[in-house]
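A.B. asks: Let me see the structure of the following:
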Amino acid sequence: MTLSFIDHLEARLQTDPPKQKGQRTRERLKVATAKVLEQKGYHAMRVTDVTETAQVAEGSFYVYFKDKTDAALTVLTSLLEDFFPLHIDPPRERSAFDSIRFANRQWIALCRGNPGLVRCILQLGDEAPEFARLAQATNRAWYRRVTASVMRHREGLQDAPVMLMVTLLGAMMDELVRKLVVYPDPDFIELAAKMGADDAMIADAASVIWLRVLYPDAPPPADLSAKVAEATSWVFGAR
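C.D. replies: Modelled structure (predicted):
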């Protein structure tokens, strides 16, 4: 299953195209919008860029979208509401750490597969308050799911403190992908390279922190790589 939203849209259009020609044109414009957003960003995108990419007349664009903001909102809303949740939800019957690690690895991989689109989420959030609220609501829904999972496995906890910790940990992951993928931080990239840390290793190290905060009595995971175990050994030091 591809982690590229553009590949996903193109594959869906090819394998399951809408029956009506007008809807097919709209889907082509959505694919084109996603491509231009990924390549140029929201601020630099022009309607002519989209129509040239879709190979349709410029007038056709305004049949389906009011302006470039409307098209961008349509594409990025689908990314947030449909595509990301499809890939980040861990399979059932996994340990707490395996579920955390799966979600964190997938989050980094999704941002790696769609860096320009993730950047556009931040760009458009500054100009469209309703989209910023949607992005926040998407994050909040995920945090609530994680919070509910923690409370199912640990008795005697209150919802609000757990939700706060999960939100803080989620913010850590958001900042991590900003430094790693969306707006690469040269110092952070250099540090990761110095330690020989790829995306999976960074996700695993972050997941150890998640485990220590949410499940403080859990032992260190047995299947960590030697480098991650060494880098995070102090997390499981004297209590």
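A.B. asks: C-alpha only now, for contacts and for neighbours.
C.D. replies: Will do.
A.B. asks: neighbours around residue 21, how many?
C.D. replies: By the criterion of other C-alpha atoms under 10 Å, residue 21 has 10 neighbours.
A.B. asks: before we move on, what about the one 5 residues further on?
C.D. replies: Residue crowding around residue 26 was assessed by other C-alpha under 10 Å; the count is 19.
A.B. asks: my guess is it meets residue 56, correct?
C.D. replies: No - assessed by C-alpha atoms under 8 Å, residue 26 is found out of contact with residue 56, at 10.2 Å.
A.B. asks: Surely residue 47 and residue 67 touch.
C.D. replies: Yes - using C-alpha under 8 Å, residue 47 is in contact with residue 67, at 7.4 Å.
A.B. asks: the strands in the protein, which residues?
C.D. replies: Using DSSP state E, the chain contains no strands.
A.B. asks: Could you tell me how far the residue nearest the centre of it is located from residue 207?
C.D. replies: The geometric centre of the chain, computed from its C-alpha atoms, lies nearest to residue 107 (C-alpha atoms, centre = their mean), at 4.8 Å. Separation of residue 107 from residue 207 (C-alpha to C-alpha, to the nearest Å) stands at 12 Å.
A.B. asks: out of residue 47 and residue 67, which sits in the more crowded spot?
C.D. replies: residue 47 (18 against 12).
A.B. asks: one more to line up against the first:
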Amino acid sequence: MPAATDKASARRPKGALARERLKAAAVAVLERVGYHQLRIKDVTAEAGVAAGLFHHYYSDLKSLVEEILDEYIAKFEATEHIERDVSKGDWFNRLRSHYQVAVRSHAEHPGILNCINQFCADDPAFRARWQASYNRRLQLLADVFPYVFPGSELEPHEVRLMVHALSGIGQDVLRECYIERNPDLLALQLSEAELAEWLAALFYRGLFARNPPRGQLQHAARLLSLKR
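C.D. replies: Below is the predicted model:
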């Protein structure tokens, strides 16, 4: 397997390999110090390349970081890939598949996710791109709402409000757990699979006003005891 990877790398243009090396180095440094403390010399030192090589491929740190963050945005938007093993009518596992990506991304790269927050605060253009991406992802769910609930009397703007509010719960938990390192949440010692299932189950309950199917719960089955 390593040999195949080496051959694939050898076939890639030298410039593409250098850019990937710089991006990987920038990700590593971002995880340690955050965007506001990021320096070109730290990135090139991490990459093991001459400082002058950086400006051969990137005009400044902002352009490098934007390229990294845009790749993360594309990753979150890859719905077909995320849901590739789930049938369209399996709403609980469709939700869970997205939460699995979100939880894994926060767990593995909390610095990058925090960098997105920092970029949103500092750069109105990037904030608009991130919000547009977030809105598109949630709109996919809002668009199918009339078909899932044909008797619903909710107006489209009310459906969007509900979907955004439910999604916000998970976003807050992920930020508190992996970025803010909230000790109360860390004390729960939840695995990525457990947290993704709990967040998906809570979203499902809020959206469908019922519990997820019992057979699909591996970690949050006690949630089923909450009924009237």
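A.B. asks: And residue 63 of the second structure? What does it align with in the first structure?
C.D. replies: In the first structure, the residue equivalent to residue 63 of the second structure is residue 70, according to TM-score structural alignment.
A.B. asks: Next, count neighbours for that match.
C.D. replies: As a burial measure, residue 70 of the first structure scores 11 neighbours (other C-alpha under 10 Å).
A.B. asks: Could you do residue 185 of the first structure as well?
C.D. replies: For residue 185 of the first structure, the neighbour count with other C-alpha under 10 Å is 15.
A.B. asks: who's in contact with it?
C.D. replies: residue 179 (C-alpha atoms under 8 Å, 6 or more residues apart in numbering).
A.B. asks: Just give me the match in the second structure for it.
C.D. replies: Match for residue 185 of the first structure (TM-score structural alignment): residue 182.
A.B. asks: Mean per-residue distance, the longest helix seen in the second structure versus the first structure.
C.D. replies: The residue-count maximum for a helix in the second structure (DSSP state H) belongs to helix 124-148. With mean C-alpha distance after the TM-score superposition for the first structure, helix 124-148 of the second structure departs from the first structure by a mean of 1.5 Å once superposed.
A.B. asks: which bit of the first structure covers that helix?
C.D. replies: Mapped onto the first structure using TM-score structural alignment, helix 124-148 of the second structure covers residues 129-153.
A.B. asks: and the matching stretch, which residues are buried?
C.D. replies: By neighbour count on 16 or more other C-alpha atoms under 10 Å, the buried set for stretch 129-153 of the first structure is 131, 132, 135, 138, 140, 142, 143, 144, 146, 147, 150, 151.
A.B. asks: hmm, who's touching that stretch?
C.D. replies: 73, 77, 80-81, 121, 124-126, 157-159, 162-163, 166-167, 170, 214.
A.B. asks: could you redo the last one with a cut-off of 6 Å?
C.D. replies: 125, 163 (C-alpha atoms under 6 Å, 6 or more residues apart in numbering).
A.B. asks: same thing with stretch 47-64 of the second structure?
C.D. replies: Applying C-alpha under 6 Å, 6+ apart, the set of residues contacting stretch 47-64 of the second structure is 22, 25, 44.
A.B. asks: change it to 8 Å
C.D. replies: Residues from elsewhere that reach stretch 47-64 of the second structure (C-alpha under 8 Å, 6+ apart): 15, 19, 21-25, 38-41, 44-45.
A.B. asks: out of the residues you listed, which are inside helices?
C.D. replies: 15, 19, 21, 22, 23, 24, 25, 40, 41, 44, 45.
A.B. asks: Next, count neighbours for the aligned partner of residue 164 of the first structure in the second structure.
C.D. replies: Mapped onto the second structure by TM-score structural alignment, residue 164 of the first structure lines up with residue 161. Counted with other C-alpha under 10 Å, the neighbours of residue 161 of the second structure add up to 13.
A.B. asks: Kindly provide the distance from residue 161 of the second structure to residue 132 of the second structure.
C.D. replies: Residue 161 of the second structure is 15 Å from residue 132 of the second structure, by C-alpha to C-alpha.
A.B. asks: Identify the residues contacting residue 84 of the first structure.
C.D. replies: Taking C-alpha under 8 Å, 6+ apart, we find residue 84 of the first structure in contact with residue 110.
A.B. asks: And it? What does it align with in the second structure?
C.D. replies: For residue 84 of the first structure, the residue aligned by TM-score structural alignment is residue 76.
A.B. asks: the helices in the second structure, which residues?
C.D. replies: Under DSSP H, the second structure gives helices at 2-11, 14-33, 40-47, 51-57, 61-77, 79-82, 91-108, 110-122, 124-148, 156-174, 183-186, 192-208.
A.B. asks: residue contacts, residue 104 of the second structure?
C.D. replies: Neighbours of residue 104 of the second structure in contact, by C-alpha under 8 Å, 6+ apart: residue 192.
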